[in-house]
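Undergrad: sequence-free structure coming up:
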């Protein structure tokens, strides 16, 4: 499922203003000849080049060619499954999907296509990208919508923040397992995460964390310290509140990994505000994950930086794009960043693998977002039920795509 990127319009504008040519695909006598076959569905060098340019405009990190190939392979699997099920899109539906995506950048479809064209991205590339996502959404809906049942008890648990007298500053005690999911091993990661999701009790969950988790907490059996509920990403709060102590969540897909959480305890005393947060953070792109020089740089950064401003001195002499200072609403951040920052105090840092690179991420500041209007809207049970349904469908979608990837016959020419 494609999520909207924060500040997409600004990102496009800034990127286009100083856009360097995207890396060229592998040379081929005919750029329109297939260079990858996915269950006999071809991917051409031209398509890879176009996807790389599209990703460049969206400022996506990592090895662009590798990520472009991965995205196109997944799209072929989505399209192939839709074809197998007889699912198609009409022109009106596709046009609506393109308009919805463009609107995330506060642009019309025509304006969005014009901005893409400045970076050498063809309209067909954008059309194919949107179509694959829309077809996949319909596939998941037809295959799994009837399997998802949200009970009144589920809704009551999700509404616990607003419907029960519970204390401001409510804290939760959770454990985590983060299973790496590098390209080509998504099915293996999902299978491991499902084992963690089935774990019962802190003992068995902790043993699995030590065995399979890539998070720094693994050596502690995945245990995290008490944290304020408001510090958790908004999308994770109802998941945690829907658990009983000793119960693990369903697998949650995040970039390059699958996460599972277990609730160990909750400390509540009255009404919780459930305040949305603005996070100010820094990302230092250290280099290719696992490389010795990357590990050495990360060690230097951790030893020499106690706050975000310290990173600027350590970045002296490096290209400006290696150190990024960013800010955004917690609920709008990518899932891996939102989860990592949620557990941090100001000045704390952690290392994430994002794409092919390792990044040191540090929390610079945390503040409450200004309230919109005088009173927050009361939760609607129907909307809560829809949110819970979407969470379940997303989990099915991630697992299904991992299964399709594991069964696919992929050849390169």
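TA: Structure's in. What do you need? From a predicted model like this one, the values you see are computed outputs, not experimental measurements. Residues are numbered from 1 along each chain as shown.
Undergrad: can we go C-alpha only for contacts and neighbour counts from here?
TA: Fine.
Undergrad: Quick one: the strands in the protein, in order.
TA: Here the chain has its strands, by DSSP state E, at 34-38, 41-44, 171-180, 227-228, 252-254, 257-267, 277-288, 323-329, 349-354, 357-368, 410-412.
Undergrad: could I get these as a markdown table with mean neighbour count and distance to residue 82?
TA: Output for those, formatted as a markdown table (neighbours: other C-alpha atoms under 10 Å; distance: least, C-alpha to C-alpha, whole Å):
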| stretch | mean neighbour count | distance to residue 82 |
| --- | --- | --- |
| strand 34-38 | 19 | 14 |
| strand 41-44 | 18 | 13 |
| strand 171-180 | 24 | 28 |
| strand 227-228 | 18 | 42 |
| strand 252-254 | 22 | 22 |
| strand 257-267 | 22 | 25 |
| strand 277-288 | 22 | 36 |
| strand 323-329 | 16 | 35 |
| strand 349-354 | 21 | 29 |
| strand 357-368 | 20 | 33 |
| strand 410-412 | 12 | 18 |
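Undergrad: Comparison target, given below:
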């Protein structure tokens, strides 16, 4: 997913390592996508159970009351999964990863719900590692350390010690993240051995899809993130409420990718819920109807689908086999004016007006450094910025600029005021679309994902789990 990373500062050319470490790149090796305001479906009221259903067969009272009051001194925060122990520390350290990836404050009630969900995730992770081990699939320590080092490099540009120190600082640990890495590698390897060989996509199916793709040239396709929460008839109301809480946390600043990693029960959880570029016809009708109403950066859900609920995030949108102006690669110079500590809006405004006039007088990018120095400003350049990677409001502004022109000033007294100057633009070529092999791989992945969900459900059903 190209993903518009919300942890890229609006200065565009400056990245903050500490915030990048918190970003979904920490929890998924690709970047994050954060949801903005989106229309939400009206809450679904759970229907009364019909005669003959699983719930009705249990003959449950409509208003059950607890017979014995819970003992506040008894905590069920740890578990044994087929003999392997999950400790309270394991849960706390994994929760810390989710909390660190969210700008939102998490209240006591939500924290309790989050801990329960993390425990469920750790149980699934344990089952996956156990199943891989039973199949004599082992992920050695060197491979885990190599992946950990890659996370450190991508998010810190430093050695693993920097990431280790950061994890300790937020209340997590390198061991917790490495266990998650080990679980994902083991599960992926197991699926490649036990599921993928039995997935069959014929050449005819792929060729038919390619023909449909060519026929759809110019129509819209979508890059979508999904968090899937499985539910039975009995658990639907509780799962729906949990989904609403997840949506609220993401809307308040949480990382969609981080929540997808920790909550989604689809195999795409490993890549932050990213479904890749798809057309709406490839989605279930329930999801296609909702996705069609979303704009890039919007969130919707939970939406009821067969087997549970989905939360959707529209990462991006484009037209099939058509060049998208937002794929243009720009050469930019960012000119920044900063203010002394303690400056007020009133004292900064005259300086910004003077700065704006001075910027308009700059004679192209070759004159930028000298002119900026005279204005008391600084210049940073970058020759490899895609339009679609810029914050939304700047995308439209940049597409309207000619070489040497600048955006209107943006920023704040605290962070400084900036303009972007366009120094070059390489326009995109019309895409040829996916190759035969790429499309076959995508179709195989979709079928593996469905089988993987069934595989994990079977492991849960057969597990012996003891709670302490």
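TA: Perfect, thanks for sending it. Values in this document were obtained by computation on a predicted structure and should not be read as measured data.
Undergrad: Work out the TM-score between the chains.
TA: The TM-score (TM-score structural alignment, normalised by the length of structure 1) is 0.50; 265 aligned residues with a C-alpha RMSD of 5.1 Å.
Undergrad: picking up where we left off before, dump the strands of structure 1 into TSV; add distance to residue 294 of structure 1 as well.
TA: Compiled in TSV, the strands of structure 1 are given as follows (distance: least, C-alpha to C-alpha, whole Å):
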stretch	distance to residue 294 of structure 1
strand 34-38	31
strand 41-44	33
strand 171-180	18
strand 227-228	30
strand 252-254	23
strand 257-267	20
strand 277-288	5
strand 323-329	14
strand 349-354	11
strand 357-368	7
strand 410-412	30
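Undergrad: Distance-wise, check the nearest residue to residue 326 of structure 1 once chain neighbours are set aside relative to residue 254 of structure 1.
TA: With C-alpha to C-alpha, 6 or more residues apart in numbering as the criterion, residue 326 of structure 1 has its nearest non-adjacent residue at 5.5 Å, and that residue is residue 281. Residue 281 of structure 1 sits 19 Å away from residue 254 of structure 1, going by C-alpha to C-alpha, to the nearest Å.
Undergrad: do the same with residue 408 of structure 1
TA: 22 Å.
Undergrad: same question, residue 158 of structure 1
TA: Taken as C-alpha to C-alpha, the span from residue 158 of structure 1 to residue 254 of structure 1 is 21 Å.
Undergrad: As a check, name the ranges of all helices in the stretch 351-468 of structure 2.
TA: Ranges of helices within the stretch 351-468 of structure 2 are 368-374, 392-399, 436-462, based on DSSP state H, counting those that start in this stretch.
Undergrad: meant to ask about the stretch 151-300 of structure 2, not that
TA: Using DSSP H, counting those that start in this stretch, helices in the stretch 151-300 of structure 2 cover 160-169, 174-194, 203-215, 236-251, 256-263, 285-291.
Undergrad: ok, back up a step: to residue 277 of structure 2, which of the helices of the stretch 351-468 of structure 2 lies closest?
TA: Across those, residue 277 of structure 2 has its closest neighbour in helix 436-462 (10.1 Å, C-alpha to C-alpha).
Undergrad: and the angle for that closest one with helix 174-194?
TA: Comparing the axes of helix 436-462 of structure 2 and helix 174-194 via axes from the mean of the first three to the mean of the last three C-alpha atoms, to 10 degrees yields an angle of 110 degrees.
Undergrad: measure the aligned residue in structure 2 for residue 94 of structure 1 to residue 412 of structure 2 for me?
TA: Residue pairing (TM-score structural alignment): residue 94 of structure 1 is matched to residue 144 of structure 2. According to C-alpha to C-alpha, residue 144 of structure 2 stands 42 Å off from residue 412 of structure 2.
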